[in-house]
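[1] Give me a model of this one.
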Amino acid sequence: MSNHPPIQIPYGHQFIDEADIAAVEAVLRSDYLTQGPAIERFERKVAEYCEARYAVAVSSATAALHLGALALGVKPGDQVYTSPITFVATANCARYCGGEPYWVDIDPATANMSAQNLEGRLTLGDMAEVPMRLIIPVHLAGQPCDMQAIHALAQRFNLSVMEDAAHALGARYRGRPVGCCQYSDLTVFSFHPVKIVTTGEGGVITTNRDDLYQRLLRLRNHGITRDPLYLKNPAHGPWYYEQIELGYNYRMTDIQAALGASQMDKLDQFVRRRRELADRYDQLLKGYPVTPLARSPHAESSWHLYIIRLNLKEIKKTHLQVFKDMRWQGIGVQLHYIPLFLHPYYRNPAIKEEESYKEATRYYAEAMTLPLYYGMTEQQQNRVVEALFQALWS
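    Presented below is the predicted three-dimensional model:
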């Protein structure tokens, strides 16, 4: 049982209106609760928004990452390169396929994967003749990575690219929406309640490749197909289907899809307000011993998160003390994320990974996520900044 005051301002929160409730109610009164027409409507809205040919809805972003890695051919022994500053699902998808995640240190300004460090890692991997397969750049907080540089490296080393855009629905890179797959094979989005758009739980994969699209459709549904183009034997009747590979039950329900389609109608509105609040944080925090993540000149963040780094040399408190003080004041600060190499499951006692990935280690010692969500008021934001003042200087 917690002995600290309750959180009054969370770091994130969903926004549900009457249109969302009506959309879900309509499905509950319909003939289909799953595998019905709401799925295709939702997929079509996401694909059109992202300017992608295809979108495949699944039960979670974790499922999306897993299916994406499978569809791109990750197999036992393959190396998958990603940032250590991400949620564990990004690396776990490699292990689900028998592959091995390799860490790429971050750019200290944006905390995204460093393309320069990626080049170094891939060069070492190429020299060691390890089976390299996939790069998973993570658009931390909603800000796109340097995808042009990452794509160029992928082509040079003959690797696939799957964007982890769990934070980045509504973001743009070099004038186009994240998810258009201009610089990747696949893009994965999350629709968890704290994300910009929610389906409760859920994920979507976008792609422009017909072969990947067809395989993803099968993989989310047990590896089953009814398509005559893929059947191994002639159809025995209208009931006939075949399992032609090992797949999973990663389907999304029509209930979730209806909520997601309704939420998609508000996506631009959601992102616009988040950007307003992020800009306002920038102004309010001027003069504070904190540094917000840098903004890329080639991208527009969707502002899933507002992350600051504490300038600890100027503060007479530790990182932990500031964090605890904010929580004691009812502010639901968070830390995104614990470097993956510090988790016991991924920890390699034979390697001092804190020294190998110095920027990720420094980031973890300084980072803190401040509350940011569509329904947040300016009064609440002022309260967060006042609490931070108290935490830093009282």
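[2] From here on, just use CA atoms for contacts and neighbour counts.
    OK.
[3] now the strands for the stretch 151-300 of the chain?
    160-164, 172-173, 176-177, 186-190, 203-207, 224-225, 242-243, 290-292, 299-300 (DSSP state E, counting those that start in this stretch).
[4] Could you name the helices and strands sitting against the last one?
    Pointing back at strand 299-300 there. strand 172-173 (3 or more C-alpha pairs under 8 Å, 6 or more residues apart in numbering; DSSP states H and E).
[5] The structure of the following sequence is requested for comparison with the preceding one:
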Amino acid sequence: MIPYGRQDITDEDIAAVEAVLRSDFLTQGPAVPGFERALASYCGAAHGVAVSSATAALHIACLALKLGPGDRLWTSPNTFVASANCGLYCGAEVDFVDIDPQTYNMSVAALEAKLVKAAAEDRLPKVVIPVHFAGQSCEMREIHALGQRYGFRIIEDASHAVGGRYLGEPIGNCRYSDITVFSFHPVKIITTAEGGMALTNDSKLAEQMERLRSHGITREPATMAWESEGPWYYQQIELGYNFRMTDLQAALGHSQLQRLDDYVARRHSIAARYDEAFEGLPLTVPHQHPDSRSALHLYPIHLTNVAARRQVFEALRSKGVGVNVHYIPVHTQPHYRQLGFRVGDFPASERYYAGAISLPMFPTLTPAQQDEVIATLKGLLA
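    Predicted coordinates:
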């Protein structure tokens, strides 16, 4: 089976993890801050806060922005459920903004229209989470301008997008957002096995996210509620969580970071070959916005004949091509239907989902494997 995504682990990665295993620290040692500094520097951000998953990063990012009961969070329906769940974790109300039918990212026009209506009803969001689907940046300059006009904070869910660029600059520099979140799950661009990171240029947000990932505890006398009793002393000054990343994971991520640009370049080569091979077929290949250089975490095609999606999907899998579908619109999930959402609420997301299939896309995909994917799909569509 050719998987839709796969990690690449080298001897250098293994050596980096082994070095931690032979060191004095397996957790809360020097590897985590080293990885944080390296990725923040790569992206051009001031601070990085490494955590146990991108879901954890989204959660503490919302908490650091003071999202809570009575507040509203808006995100895209075309995403994994974590992009919306983080708002529910904080007790906020969650809503969605439909996608652009070309990029499959949050539509700026739909966002603006929804904001105009929400302003009239005094129901503006406190936080908006644009999702950089498949690795391509949302139109962050325009979303940021709307944030300035309507007063909402912005978290970029860049779980797919480490190594991508927007307007010539690295995704993650937070030029147009308060916080950017990355994922390091094994099928993502680089991996820490499980893990995530929140980047920000705001030292106060970084400081709070650091506390929130570790039970809300501080050892810094300057942030304690009263005077420290000695060098052993710590205080829990807010309710936090155990969302820490281990040094083992950070060492793996730091090692992988050295190959990030090569990984993204290889993904672009694979995508270009797919694009050429699929010309003239009854499908749409991923659109690339001129302002963005996607990290190409995914290569989602959209079948013209959406009624054939299940048949094509099952046939590809039966022939050893491990395709997947990204994503089932969040608002159609049972939990969100219980909150009042219905099929038909966000038609562009639903139309995209109806014909979507994610093809294998990972840097170690061989030409022979890609030939097999292409030939199998062409045979089915013929």
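[6] ok, back up a step: present the strands of the stretch 151-300 of the first structure as CSV; the columns should include mean neighbour count and distance to Ala365 of the first structure.
    Shown next, in CSV, are the strands of the stretch 151-300 of the first structure (neighbours: other C-alpha atoms under 10 Å; distance: least, C-alpha to C-alpha, whole Å):
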stretch, mean neighbour count, distance to Ala365 of the first structure
strand 160-164, 27, 24
strand 172-173, 22, 29
strand 176-177, 18, 32
strand 186-190, 30, 27
strand 203-207, 29, 31
strand 224-225, 21, 47
strand 242-243, 16, 49
strand 290-292, 19, 13
strand 299-300, 21, 26
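[7] could those strands be laid out in TSV, adding distance to Pro344 of the first structure?
    Below are these laid out as TSV (distance: least, C-alpha to C-alpha, whole Å):
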stretch	distance to Pro344 of the first structure
strand 160-164	23
strand 172-173	35
strand 176-177	36
strand 186-190	25
strand 203-207	27
strand 224-225	37
strand 242-243	37
strand 290-292	29
strand 299-300	35
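[8] who wins for proximity to Val384 of the first structure among those strands?
    Closest to Val384 of the first structure of these is strand 290-292 (C-alpha to C-alpha; 13.9 Å).
[9] In the second structure, what range does the closest one match?
    Residues 283-285 of the second structure are matched to strand 290-292 of the first structure when aligned by TM-score structural alignment.
[10] Then stretch 186-203 of the first structure?
    Under TM-score structural alignment, the match for stretch 186-203 of the first structure is residues 179-196.
[11] what about the matching stretch, start to end distance?
    This stretch, stretch 179-196 of the second structure, spans 13 Å end to end (C-alpha to C-alpha, to the nearest Å).
[12] list the buried ones in the helix or strand containing Arg309 of the first structure?
    Per DSSP states H and E, Arg309 of the first structure falls inside strand 306-310. In terms of neighbour count (16 or more other C-alpha atoms under 10 Å), strand 306-310 of the first structure has its buried residues at 306-310.
[13] In contact with the aligned partner of Gly36 of the first structure in the second structure: list those residues for me.
    The alignment partner of Gly36 of the first structure in the second structure, by TM-score structural alignment, is Gly29. The contact partners of Gly29 of the second structure, by C-alpha atoms under 8 Å, 6 or more residues apart in numbering, come to Asp247.
[14] separation between the residue of the second structure most remote from its centre and Arg211 of the second structure?
    The outermost residue of the second structure relative to its centre, with distances by C-alpha atoms, centre = their mean, is Glu229 at 41.6 Å. Look at Glu229 of the second structure and Arg211 of the second structure: by C-alpha to C-alpha, they are 20 Å apart.
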